[in-house]
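Trainee: no FASTA, just this:
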């Protein structure tokens, strides 16, 4: 046929071949491309039936293609009385086969959009009494910006001459309904279409082109669509495909119901609470398919793991309220490596525990409140943390039941022995109970429930507590006006109470302000240090009084001066003469002076209320060129010789030397250093003899940045100074430091 003409079309290439016909790509005299379906003609007993079906296909498509847009239309046809003299054919526009668009990488949304359009079209066909009887992926196309059915070769429609013989099998190989295999003549074609469409949906979602045998069940691992798709909303699809692949045609949904489920899928997928609660109730129906007792209890670790793992397999389904307060999402539940233990897996931790009982609690009239309650056996502490009272202990598990402190992982050894490759960090749960609710449940939306209340009650008491919460919610829903009035009255009482507290606060503040101003105006300032030789830098003192929103500075003549401009930035911007400020050239003396000010200013009633809102700020200003500049070798030596079993912080002193601080500093102390640099927690092997100092380049660059900022801006640096020098090399930064140093006198 290639190169031949058929009607006004020249055949270009073969597009596909079936049992009854071939489909070719062709073009007309104007060069427009079309698809031409050509009947396979042959003198064999079944040919007459095939030709009649070919003509039926043409008739049903041409009769409905104007009113129904979701079918690939027929443009021209040739149906001769004697097909042996002239070959029958019809032409169609070129449509894109489904397989060219939908594949394993297609999103679930795209597949469901395809299915929604096809089911809408099938609904129109069924309304007109038309059944396709050959629904499968290969007969689906994308045409004119819409998904469409093609290949109506097995179509049935009203007034059609019945061509199906008794006992004849009619339908697509992988999606055919079982009754169509046995006796298509006496089977309901509409129910068969539903079966085939549901199987087609499964194929598109899983990518398994051969489909599956029998009725769908999500309990069969190789059938379950969620095992192929991962994240997504599957509950309504599990039920849809299961019902529509029933071996009993009358149990299947009709096309109107099918289409409704598909449309609702889009709505539910975008509504987290509705989706979540449907998924939650679906799990409970799987556990209790036929009965709904209020309370069930399991004690076997195997049963407990099976049940909790069920609720962890659906993405964002559950939220677990833990013993000490707060909550986490369970991502997996497994048996542990020790007999009688199980493990709860969360995003960033594993809790190992010994279960006592798992309670499943259901509420027939309020299923969103259904929950699991896990009681655990109390375990003895490991001894790694002394006698501290705690719900769990962070440990490094070397082997089942053998635990050490987690910090050993940083050293790779314990008592000189290498840590096993399968060692892991876990949280060993010593006691307490866990409550598992739907993530979208009302209980999970109440912030107060994160207080660990479930752990402070028995399982029965917590059950009663939830019942009371349900009753309150139901009463609120039934009496919205009363509930609104009660809420409003509560808000009014709270507002009135706040107003009383505000007035009392203002009265107290006014009284305190009067006393404060009296003290400030009459305070005899302590004698400042008498310095004659300037150091590398001088320090200035500023007091911030947040309670009364005043700022003061200490003047050169030793007075406390109120300053409305805000802070010591005014010195750098020339809004106040630096000569007016008290300068102290030794930080220790500056700190002593502040302590004396503290003693003077907090000596009256109500001072605690002021003390919590008053602090002294110190700013440093360089006078002399630094004596030295630290090097990377000096930094390396300092860190290698450090004791990593204690807290450390590397700082830059005013003379340019590095120093390690091994204790936490109060608010004022950091002001004594040019830069309060890198912090090292204890037992992390980030410094010391065993550390490889893999982070030395980052630390060095950070310290250089702080040092450069100080020299360029004549002030103490903060961690934010790094941002000024991002993108510079070490060499460029060192050159900037050299230039900045030259601005200071010897």
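Mentor: Right, received. Where do you want to start? These numbers come from a predicted model, not from an experiment. Numbers count the residues shown, from 1 in each chain.
Trainee: hey, let's count contacts and neighbours off CA atoms from now on
Mentor: Fine.
Trainee: any buried residues in the strand or helix carrying residue 117, and which?
Mentor: Per DSSP states H and E, residue 117 falls inside helix 108-127. Buried residues in helix 108-127, defined by neighbour count with 16 or more other C-alpha atoms under 10 Å: 108, 111-126.
Trainee: what's it packed up against?
Mentor: If contacts are counted by 3 or more C-alpha pairs under 8 Å, 6 or more residues apart in numbering; DSSP states H and E, helix 108-127 sits against strand 146-149, helix 189-206, helix 255-269.
Trainee: alongside the first one, take a look at this:
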């Protein structure tokens, strides 16, 4: 049974503090703004109103924890406190006045939010090094003080010298950020991996702007995936991190120090296009080869070839395609073409070819050396104009699906005021040759001399050996 004493009210005195305004209240305590009678400073005064055995014990543990942590950066510190022994007296403590995390992070971008969570994670790492588990990480318990986010409300804290409070089979924490083991039996659960779980879910709340977190582990491809809330932004490393942090098995979650490192890495990636591109290229391989990247893989099915090419085409700037006739463009999309057995590649204009096979090559070291090679099957020209024996392609007008005409029909239709079928377009139809695809940050793409179509002057095996020699040479070059 809780024991209630007189309610605090405007003008009530707690130590040197006079209450001037009620700020907030919960099931066990109220928070007031109080003015110091000597310094005239204003602080937040947390006053326990539920004087039952468990709330009293938790409040005592909270004060002890805050005293032991002292002025640790990233913690809202305790300024003054009183824990009277007299029955019915209200324990309280004063802390600096701070802003809510919601107000502090309002209208900030993902980079600013992650940067704040890096600092929070560094503080949590220091807490965990002392074997302190917060166990109640959620937006409401993060406050802004001295220009940064800080942890507050240590009412559920657990640390080595803690007086046991939580009864068996009692859950502990905020329901929407709580780790599953804290739901099952908080008293026996390890609070450190539980903090990692809650930390990740709280980060998701701020990145998405949603008031409540998702249930269970994070799934990037579901409706809670960050890409649904951060369109156009690179999220993959964050997706993997959130997935790892919210695993059901506490042992499988990363430690908070690793979480911080991975958040810092994401911040580097989004500011470095080459690094981001290298990650995206590696992720392409991981999607098709999740267990181990092979040295070679081959696709001959036309639909499969289209799917693979679309995987690199869906990310702006991920790839660069080198033509057998020289030069290069970035592929944006691949489709089945109306002409049987053909595909069309969109690069700002339309390229048609009949694929013989698409091959993937890797040297199992730095993914920036990996590449795709697309072989075009030899086809006869359409005959709409004469082509030379060594020509790689023909320019055409496509009036209806797979119905071709001389290139001038579309190119000069405005000049001749000709009305053509809807969807008429200019195309380039390849008669033979091979195309190669590299990451835009790859050494091959960074070397402008490779636009000479050297890959076409070599067989598939010869080009692979050429690339292997270059990759090996760079790998074995001594570091300065």
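Mentor: Noted; the coordinates are in hand. Since this is a predicted model, take the numbers as computed values, not measurements.
Trainee: could you tell me the TM-score of the two chains?
Mentor: Superposed pair, TM-score by TM-score structural alignment, normalised by the length of the second structure: 0.85. Supporting alignment: 465 aligned residues with a C-alpha RMSD of 3.1 Å.
Trainee: and the helices and strands packed on helix 108-127 of the first structure as CSV, adding mean neighbour count?
Mentor: As requested, those are exported to CSV (neighbours: other C-alpha atoms under 10 Å):
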stretch, mean neighbour count
strand 146-149, 23
helix 189-206, 24
helix 255-269, 17
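Trainee: export the ones you listed as a markdown table, with columns for distance to residue 368 of the first structure.
Mentor: Below are these laid out as a markdown table (distance: least, C-alpha to C-alpha, whole Å):
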| stretch | distance to residue 368 of the first structure |
| --- | --- |
| strand 146-149 | 38 |
| helix 189-206 | 29 |
| helix 255-269 | 16 |
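Trainee: for residue 241 of the first structure, which of the ones you listed is the nearest?
Mentor: Counting by C-alpha to C-alpha, residue 241 of the first structure lies closest to helix 189-206 out of these; the figure is 5.5 Å.
Trainee: residues in the second structure matched by that closest one, start to end?
Mentor: The aligned range for helix 189-206 of the first structure in the second structure is 191-208, by TM-score structural alignment.
Trainee: mean shift between that stretch and the first structure?
Mentor: Compared with the first structure after the fit, stretch 191-208 of the second structure shows a mean deviation of 1.7 Å (mean C-alpha distance after the TM-score superposition for the first structure).
Trainee: which parts of the stretch 151-300 of the second structure are strands?
Mentor: Using DSSP state E, counting those that start in this stretch, the strands found in the stretch 151-300 of the second structure span residues 296-299.
Trainee: cool, and the stretch 301-450 of the second structure?
Mentor: 319-322, 328-329, 333-336, 343-346, 350-353, 355-361, 371-376, 393-400, 403-405, 425-430, 433-439.
Trainee: I'd like the ones you listed laid out as CSV, including mean neighbour count and distance to residue 263 of the second structure.
Mentor: Below are the strands of the stretch 301-450 of the second structure laid out as CSV (neighbours: other C-alpha atoms under 10 Å; distance: least, C-alpha to C-alpha, whole Å):
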stretch, mean neighbour count, distance to residue 263 of the second structure
strand 319-322, 25, 26
strand 328-329, 18, 33
strand 333-336, 20, 31
strand 343-346, 21, 35
strand 350-353, 21, 40
strand 355-361, 20, 31
strand 371-376, 22, 29
strand 393-400, 20, 48
strand 403-405, 17, 53
strand 425-430, 21, 45
strand 433-439, 24, 24
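Trainee: reformat those strands as TSV; add distance to residue 306 of the second structure.
Mentor: Shown next, in TSV, are those (distance: least, C-alpha to C-alpha, whole Å):
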stretch	distance to residue 306 of the second structure
strand 319-322	14
strand 328-329	17
strand 333-336	6
strand 343-346	7
strand 350-353	12
strand 355-361	10
strand 371-376	11
strand 393-400	20
strand 403-405	22
strand 425-430	17
strand 433-439	14
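Trainee: among the ones you listed, which is nearest residue 456 of the second structure?
Mentor: Shortest distance between residue 456 of the second structure and the strands of the stretch 301-450 of the second structure, using C-alpha to C-alpha, is found for strand 433-439: 6.0 Å.
Trainee: got the angle for the closest one vs strand 371-376?
Mentor: Orientation of strand 433-439 of the second structure against strand 371-376 (axes from the mean of the first three to the mean of the last three C-alpha atoms, to 10 degrees) gives an angle of 160 degrees.
Trainee: mean shift of strand 433-439 of the second structure relative to the first structure?
Mentor: Strand 433-439 of the second structure sits 1.8 Å off on average (mean C-alpha distance after the TM-score superposition for the first structure).
Trainee: closest one to residue 212 of the first structure among the helices and strands packed on helix 108-127 of the first structure?
Mentor: With C-alpha to C-alpha, the closest approach to residue 212 of the first structure among these belongs to helix 189-206: 8.0 Å.
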